[in-house]
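In: Mind looking at a prediction? Sequence and model below.
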Amino acid sequence: MKHGLIFLLFCSILFSEEIPIPLMYPSSLPSARIKGLGEAGTALYPDVTASYWNPALLGGLDAAALTAVFAEEDNSSFSELIEREPSILGKHISFFSIVTYQGGFSYHPLFLISYRDSFNDSLGMERDFELKLDEYIITITTYTGSNSQYNTPLILGLNFKYLNGKFVETRLYKDSDTSNVNDADADIAYGNGYGLDAGIIYRVSKLNVGLMARDIITHIYWSGYDKQVIPMYTSLGLSLNPVSTLLISVDVNRIFQSNMDFFYRGGIEYTYYRSTTDSSFFATIMNGSPSFRTGISFKDIEPIGFLNFASGIGYTTNMFRIDLGMEGKFEKYLYGGFTYQLSLTLPFKI
């Protein structure tokens, strides 16, 4: 079924002059922590993957951080999660960043698919597809150029993005009787573009209010095609820390197109904080703080079986932070049908 849908998508693309990538590209949403919270990350202050969720959130970082996120966006099983290691292909790197409270640099693969299909035996045609789109992000915040994080309840953030992609289709025409190749051709298109995101975070006591506008101006120019305009995505979020160990986060977001629904997301995180006076390497690792998360997301009020449920765990020390987040439909989640992300963050001083 999945391959059939992919094939229909590409048939509609390849037999027309339309731009060779969907406007709502199925990019991976980075951050295992936020995935475990139902993807409610617009007001999660601070966060190291903020360049995607809301660039203003970087303004709260206490240290610089290097983060790598690995993802499996197809339905996985518990055995796959345990037995397979993250890699460039099957469990691809879905986000990489080096950031500080002043801003930083991020790499985010937006779209990647490679597919072969011998779909028409009567014509003896075989097609290979490859479609890829990446974005590279430079982020600045209110504190850019400042030597310290001065006291202000309002922080702004901007993303300046460069997008680069490639679309390749090769066709082999074979004799239906002998399967010998009679002819071959190929279509290749390269894409380059730019984009702009903006975000705001407003902090009042234990409450944070965030607003994010992604792809305010995002255009991609494909060779042989017209300019592609990516629709704007907006998100409003709230996060609350009623006590130091508990965090509640909710989001409402929507892609600005007439046929798109609002999405509602929410999650809860509990962290058990531990500390020690022993500064040895072993003590630092063993006395980290574990976190436990759960979340939900939906686009309208539906039966429980159609809701997206999320869960996650994390472990934070002074030397590293590791998070695992999983999400899936309720009826599939209990049987191991989910998508997951694994994040590793290494803080450092500059």
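Out: Cool, the structure landed.
In: hey, let's count contacts and neighbours off CA atoms from now on
Out: OK.
In: neighbouring contacts of stretch 293-313?
Out: Under the contact criterion CA atoms under 8 Å, 6 or more residues apart in numbering, stretch 293-313 has outside partners 32-33, 35-39, 261-270, 290-292, 323-331, 333.
In: Quick one: distance of it to the chain centre.
Out: 17 Å (CA atoms, centre = their mean, to the nearest Å).
In: So which of the contacts of stretch 293-313 sit within strands?
Out: With strands defined by DSSP state E, the entries of the contacts of stretch 293-313 inside them are 263-270, 290-292, 323-329.
In: ok, second structure coming up, stack it against the first:
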Amino acid sequence: MYKRSRILKAALFLFTFASAPITYAQTTIGSDLNAVTTAVPILTVAPDARSAALGDAGVALSPDANAPFWNPAKLGFVPNDLGVSFSYSPWLRNIVDDMSLSYVSGYKRVSETSALSLSLLYFDLGEIQFIDENRNPTQNFNPKEYSVSVAYGQALSEYLSLGIGARFIRSNIAGNVNVSSTSNYESRPGNTAAVDVGVYYNRDLNQTLNLGLAAAISNIGGKISYTNADQKDFLPTNLKLGTALTYNLDAYNSLTFTVDANKLLVPSPSADRDQSVISGIFSSFGDAEGGFSEELQEINLSGGVEYWYNELFSARAGYFYENPNKGGRQYFSMGLGLRYQKFGLDAAYLIPNEQANPLAQTLRFTIALNLD
């Protein structure tokens, strides 16, 4: 069991990593960094080990069972009739030992050029012991967040596909606990829904080169509230642009280079937070107080290199960069992958740029099953 102060510290570190601090609190660390803040930021964290090892890049990678998280359009080109994957990550184990992030996703072809998927993202924040104003223990609570998603991808031609997804989101970070006896606000779980859209282009440039280009917008949905007050917070609506270039060295060896650029399509900290979701999306391209130069700072870059030997063994390395004024997350990543007949196993390891970082030694594991 953990004291509330320790858990809150862990939560702050967590949400710094996940693009935004927890918005239930009246004061956030994002306000000091001028970072763009949202609710449910776990929706932007790479859940699978393959992309995690590539610096959290994945929107234009070759399709697999984790495609719905990155870009539903990739479902139009999935390689198998049926695919399932399960990913798990012990979270912030340098601080607490009962946080975890889990993701399960599966798809089924409905035709030669289309597929339907179902996925679940589940985030367990561990047990919290609440205390009152006099620092007396009141009750225990186990915060959880999850989303259930369906997605569909359709190939329009030999090279181009489109996709759409929809999800239900539930964020229960304080239950119905009244965290302050002096406040008239009652806490409650937040519920909302969102959609994803994406486009994916893939073709062979010649006998040795393959090019993938992709764009996707995820989490376009209603605002979410954690109290009975009128205040509501934006979801992490996220624009992803990416490319992946695969070079087949010979019949057994290949290299893939991939790069993603991400931008949250929500208002900057200095902008009007009461505007609608659609208005916030369009205004997010020009509402930064520092002008165009600050807008560029809101773009996160991620990229990596993936090596495959005979489609049996892979080695991966990547890097993620976020501007210091917008959160400052910067880290290397690495990982390995194995394939044997219908089964796959991937692992990823995060290496932060600085010592004493709570994200140090973060591991992700993915197991997969593919059937023709």
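Out: Sure, I can see it. Just so you know, these numbers come straight off a predicted model, no measurement behind them.
In: By the neighbour-count criterion, which of the contacts of stretch 293-313 of structure 1 qualify as buried?
Out: Of all these considered here, the ones buried according to neighbour count by 16 or more other CA atoms under 10 Å are 32-33, 35-39, 264-270, 290-292, 323-330, 333.
In: in structure 1, which spans are helices?
Out: 2-14, 32-35, 50-53, 78-83, 281-286, 330-333 (DSSP state H).
In: Need those in a markdown table (columns: distance to Gly199 of structure 1).
Out: As requested, those are arranged in a markdown table below (distance: least, CA to CA, whole Å):
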| stretch | distance to Gly199 of structure 1 |
| --- | --- |
| helix 2-14 | 33 |
| helix 32-35 | 17 |
| helix 50-53 | 9 |
| helix 78-83 | 34 |
| helix 281-286 | 34 |
| helix 330-333 | 32 |
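In: For Leu156 of structure 1, which of those is the nearest?
Out: For the helices of structure 1, proximity to Leu156 of structure 1 was assessed by CA to CA; helix 50-53 is nearest, at 11.8 Å.
In: and that closest one, how far from structure 2 on average?
Out: Here helix 50-53 of structure 1, set against structure 2 after superposition, deviates by a mean of 0.9 Å using mean CA distance after the TM-score superposition for structure 1.
In: What separation is there between Phe330 of structure 1 and Ile248 of structure 1?
Out: The spacing between Phe330 of structure 1 and Ile248 of structure 1, counted by CA to CA, to the nearest Å, is 21 Å.
In: What is the neighbour count of Ala186 of structure 1?
Out: Residues near Ala186 of structure 1, counting by other CA atoms under 10 Å, number 11.
In: Nearest spatial neighbour of it, chain-adjacent residues omitted?
Out: Sequence neighbours aside, Thr170 is the residue nearest to Ala186 of structure 1 in space, at 4.2 Å (criterion: CA to CA, 6 or more residues apart in numbering).
In: now Asp260 of structure 2
Out: Nearest residue to Asp260 of structure 2 in three dimensions, chain neighbours excluded: Gly242, at 4.2 Å (CA to CA, 6+ apart).
In: Span of stretch 199-214 of structure 2 from start to end?
Out: This stretch, stretch 199-214 of structure 2, spans 6 Å end to end (CA to CA).
In: Next up, the contacts around the alignment partner in structure 1 of Gly58 of structure 2.
Out: Residue correspondence, TM-score structural alignment: Gly58 of structure 2 in this structure matches Gly41 in structure 1. By CA under 8 Å, 6+ apart, the contact list for Gly41 of structure 1 reads Ile34, Trp53, Asn54, Gly237, Ser249, Val250, Asp251.
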